[in-house]
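[1] Predicted model, plus sequence, below.
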Amino acid sequence: MTGAVPPADLMSPLALFLHADVVVKAVMIGLLLASVWTWGIIITHATRLRKINRETDAFEREFWDAKDVDAFVEKRGTEALPSARIVSAGLDEWRRSVGIKTTDRSGARERLTSRMSAEVASELDRLSDRLNILATVASSAPFIGLFGTVWGIMRSFTAIAGANNTSLAVVAPGIAEALFATAIGLFAAIPALIAYNRLTHGLDRLEARLTRFADRFHATLSRELEMER
């Protein structure tokens, strides 16, 4: 354990990593990579969710204010927004239903409900992609770090037995290296857990919002069906 190294330097994060056992190093590197991956997912999803909410506000406001729905959909129906896809799916199903010689209004309403509900579910599946990685890191990182800690402490006790010296100066560096692995595990897990809960909550709110929008649009199309002969 490089006794020539000053104690302050020996306890620095870099020194703890460099002097750690190869297994503990592998654990630390894996957890650091998981942390970087986690932050990439957090930033990407948080930015995308904020953008979608902002653009959805504008789209829905303009949609309900539009005098000509067909013209509005032709202009903005192809946008990569959940609300736009719901509108396109609803109108497509409505046109298919009224295109039949004898319109089955009850069946048409059921198909509209099914089609738009499926579109809402599809959008939520797409937006929640890779969130399971945050949950995995949050639940597994502390235990992976703990494995590195246990391994490092075992080696420290082995070193004590080999040196026949129970001095704290002998065992402290090894134990510090081992505990550093747990610290990195928590460093990866805590942001992942918080972000997973926050992003899941944001997606739940978006799902409720899209469901309300789909229900309102469904009511509009149902009234149009009543006018069909």
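    In hand now; what should we look at? Remember, predicted model here, so these are calculated numbers, not experimental data.
[2] Only C-alpha atoms from now on, for both contacts and neighbour counts.
    Fine.
[3] Might you report the residue contacts of the most centrally placed residue in the chain?
    Closest to where the C-alpha atoms of the chain average out (Cα atoms, centre = their mean) is residue 131, at 2.7 Å. Contact analysis of residue 131 by Cα atoms under 8 Å, 6 or more residues apart in numbering lists 41, 196.
[4] redo that, cut-off 7 Å
    Residue 131 makes contact with residue 196 under the criterion Cα atoms under 7 Å, 6 or more residues apart in numbering.
[5] quick one: the residue lying farthest from the centre of the chain from residue 158, how far?
    The C-alpha centroid of the chain is most remote from residue 164, which lies 50.5 Å away (Cα atoms, centre = their mean). When distance is defined by Cα to Cα, to the nearest Å, residue 164 is 10 Å away from residue 158.
[6] Check it against this one:
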Amino acid sequence: MPFELLSTAAAQGAATGIGATRLDPLELFLDADIVVQAVMIGLVLASIWSWAIIVGFSLRIGGLRRKSRVYEEAFWESRDREEVLSKRHRRDVPSARVAGAGLDEWRKSTKAQPVDRDGTRQRIASAMESQVAEEADDLAGKLNFLATTGSVAPFVGLFGTVWGIMNSFFQIGAQQSASLAVVAPGIAEALFATAIGLFAAIPAVIAYNRFSDRVNRYEARLQRFADRVHAGLSRELDRA
């Protein structure tokens, strides 16, 4: 009977030990030093904001591509391009703003007689290229946060790790014991800060690289559209 009691107690103790050593992120956060906690909170907020940008940008670039495709088809099919280039359309579609910039310059340059055809062509091309660059810059503006998070978050997490390890060494000196029971909790909390830094950085880097490529392709699409509009306006100049 005593042997059975001892066996039962040992089993309960083993079960209790296993439960206590299970990884609990919330417990690691609550037990961490205030500096490490601040680092963790900052990294979690950065991760949340990064995911908000990722979702928002995905929806935005998809919507702009659909709008541009529909607008460009209507632009080439329409005979009344003044209506297609109305301010209502320009406000919503980047392709409309690009074409509108070229047409505005064409109107200004053809008011004076005689028309300087070469100079007009150069000014139209410059106006549309500037608008294309402005559209691309506006689209890629928020991606800078993803780049910053991807490059800085691991080092911020590393700072939390270093601080936590320093705190663990302080506990070794205070308790005059280098046993794992003394240093393991602090080291686990410190490494958790690095894990959160990587959790914030990896999606941000992947999304930044992917979205940068999509912005470049969208800019190239706008530039091809601008080239076609420029060619059409050049033919109008030849007939003027």
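    Thanks, I have the structure now. Please read these numbers as outputs of a predicted model, since none were measured by experiment.
[7] Can you pull the TM-score for these?
    Put the two chains on top of each other and the TM-score (TM-score structural alignment, normalised by the length of structure 1) is 0.93; 225 aligned residues with a Cα RMSD of 1.8 Å.
[8] rewinding a little: how about the residue nearest to the centre of structure 1, what's its match in structure 2?
    Counting by TM-score structural alignment, residue 131 of structure 1 lines up with residue 143 in structure 2.
[9] With residue 170 of structure 1 as the reference, measure out to the residue farthest from the centre of structure 1.
    For residue 164 of structure 1, the distance to residue 170 of structure 1 equals 10 Å [Cα to Cα].
[10] for structure 1, which helix is longest?
    Longest helix in structure 1 by number of residues (criterion: DSSP state H): helix 168-227.
[11] now it, how far from the centre of its chain.
    5 Å (Cα atoms, centre = their mean, to the nearest Å).
[12] so how far does it sit from its counterpart in structure 2?
    Its matched residues in structure 2 lie on average 0.5 Å from helix 168-227 of structure 1 after superposition (mean Cα distance after the TM-score superposition for structure 1).
[13] which element is the residue mapped onto residue 106 of structure 2 from structure 1 on?
    Alignment note (TM-score structural alignment): residue 106 of structure 2 maps to residue 94 of structure 1. Element membership for residue 94 of structure 1, per DSSP states H and E: helix 82-98.
[14] again, but for residue 157 of structure 2
    Short version: residue 157 of structure 2 belongs to helix 143-175, going by DSSP H and E.
[15] Have a look at how far, on average, that helix is from structure 1.
    For helix 143-175 of structure 2, the mean deviation from structure 1 after alignment is 0.8 Å (mean Cα distance after the TM-score superposition for structure 1).
[16] And that helix, what's buried?
    By 16 or more other Cα atoms under 10 Å, the buried positions in helix 143-175 of structure 2 come out as 143, 145-147, 149-150, 152-165, 167-169, 171-172.
[17] hang on, the earlier thing: how much space is there between the match of residue 106 of structure 2 and residue 224 of structure 1?
    To residue 224 of structure 1, residue 94 of structure 1 is 9 Å away according to Cα to Cα.
[18] For those two, indicate the residue with more neighbours.
    The neighbour comparison of residue 94 of structure 1 against residue 224 (other Cα atoms under 10 Å) goes to residue 94, with 20 against 12.
[19] Report the contact partners of the more buried one.
    residue 112.
[20] what's stretch 160-175 of structure 2 in contact with?
    For stretch 160-175 of structure 2, the external contacting residues (Cα under 7 Å, 6+ apart) are 36, 39, 178, 182-183, 186-187, 189-191, 193-194.
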